[in-house]
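[1] structure, please.
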Amino acid sequence: MDDEIEMAEVLVPIGKIRIQLSAGILNKIKILPAQGKCVKVARLDGDFKQLSPPMQKCVEWMLAYFNNIKQMPLNASELPLPAFDEDSFTSKVYKTLTEEIGPGKTISYGDLASLAGRDRAARAVGSAMKRNDLPIVIPCHRVVKNDGGLGNYSSYNGCITKEWLIKHEQSC
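    Below you'll find the predicted structure:
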């Protein structure tokens, strides 16, 4: 059925990543706690070949992100992303963040608001980041406070995870 939900999990240094597709479209990424420490990034849930082609792309992208960002085989825009409402400020924020702020870089909430076309909408950017269902792919961890402080992060382990992701990207 086209409306079936497909899930895969990947064990990474920050926990376990659950990737969910609905009707072949990426609709949720969740960072969960994992038992023990992860040394090598690995899939947790069986044979890669049994996954649908869209899920294979998503898992391949996530494995590459945690193994070596510079040698990623796919750009995030090549993933089966949902269509965002072009008139929505949240969609403009997500698109701007994904396309303009590359790995290892950060941007303030206010500067991202300006880039997305709405000066002084830093709080709205913060709200958009909090509602982001696709962390890492839509890299909300790259958005920081104006003074350089981390701000918040609503995924598993909060700012510890956010700081780890920023440092990971900067070290690759």
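[2] make it CA atoms for all contacts and neighbour counts henceforth
    Will do.
[3] nearest the middle, which residue of the chain would you pick?
    Centroid check for the chain by CA atoms, centre = their mean gives Ile136 as the closest residue, at 1.8 Å.
[4] what residues does stretch 95-102 touch?
    Counting contacts by CA atoms under 8 Å, 6 or more residues apart in numbering, the residues outside stretch 95-102 that touch it are 76, 107, 112, 115-116, 137-140, 142.
[5] now show me the structure for the sequence below, then we'll compare the two:
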Amino acid sequence: MTDSERPLPDGPVAWAWTTTDTPVGPLGLAATRTGLISVVFHAGERTSAEAVARLSRHLGSAPGAPPSACHDLLAEAVDQLRAYFAGRLRAFSLPLDWSLTSGFNRRVLRELLAHVPYGTVVAYQDLADRTGESGAARAVGVAMGSNPLPVVVPCHRVIASDGGLGGFGPGLESKRILLTLEGVLPEPLFQTAARLP
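    Here you go, the predicted model:
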């Protein structure tokens, strides 16, 4: 993946927003000219409005009528997410805009993205060790919770040292679905009534 290290902007940044349906519910996606900047779980009407307002404050502009490059990137992100959820894509190849994270959080997220591939997991403590911060397992958890690019930067692959799922801001059921899709967890023996045809 390509990415940008630019800091938060001094002036307004052109960007675009869209939502797409997935097996973990609607995801909201935002992109600048630089790359995908945000992935938001549970992106129904209210959550989308809140995310757009938050991004508008950070980027200094509303999503209005951005350059086609932003829309093209969103279309590619939607296509890659569909392929991922269909089991046809194991690694995203989208440019990323990292400007919504910095410092330790960015370092940990980049380590996760670069070295924890599809179908594998890593413990919070192991990820802390990999970044040279051996006592920072809780800080890794905070970094995962503030990940602006979940699924694409796979914070769902970080688990507790005892093998438990650990936490996941969008909910443990979403984490289970993602890890099952990647073959880390077995398919459930029983489906809930809501998932039956």
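[6] before we move on, back to that, make JSON lines from the contacts of stretch 95-102 of the first structure and add distance to Arg123 of the first structure and neighbour count to it.
    Formatted as JSON lines, those follow (distance: CA to CA, whole Å; neighbours: other CA atoms under 10 Å):
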{"residue": "Ala76", "distance to Arg123 of the first structure": "26", "neighbour count": "18"}
{"residue": "Ile107", "distance to Arg123 of the first structure": "14", "neighbour count": "19"}
{"residue": "Leu112", "distance to Arg123 of the first structure": "11", "neighbour count": "27"}
{"residue": "Leu115", "distance to Arg123 of the first structure": "14", "neighbour count": "14"}
{"residue": "Ala116", "distance to Arg123 of the first structure": "13", "neighbour count": "20"}
{"residue": "Val137", "distance to Arg123 of the first structure": "21", "neighbour count": "20"}
{"residue": "Ile138", "distance to Arg123 of the first structure": "18", "neighbour count": "22"}
{"residue": "Pro139", "distance to Arg123 of the first structure": "17", "neighbour count": "21"}
{"residue": "Cys140", "distance to Arg123 of the first structure": "14", "neighbour count": "27"}
{"residue": "Arg142", "distance to Arg123 of the first structure": "16", "neighbour count": "24"}
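[7] tell me which element the residue nearest to Lys49 of the first structure when sequence neighbours are not counted falls in.
    Excluding the flanking residues, the one nearest Lys49 of the first structure by CA to CA, 6 or more residues apart in numbering is Gln56, at 7.8 Å. Per DSSP states H and E, Gln56 of the first structure falls inside helix 53-67.
[8] list the contacts for the equivalent of the residue nearest to the centre of the first structure over in the second structure?
    Under the alignment defined by TM-score structural alignment, Ile136 of the first structure is paired with Val151 of the second structure. Counting by CA under 8 Å, 6+ apart, Val151 of the second structure touches Val39.
[9] quick check: the gap between Val151 of the second structure and His42 of the second structure.
    Look at Val151 of the second structure and His42 of the second structure: by CA to CA, to the nearest Å, they are 13 Å apart.
[10] matching residues in the second structure for the helix holding Gln56 of the first structure?
    Going by TM-score structural alignment: helix 53-67 of the first structure matches residues 72-86.
[11] again with stretch 8-21 of the first structure
    Under TM-score structural alignment, the match for stretch 8-21 of the first structure is residues 18-31.
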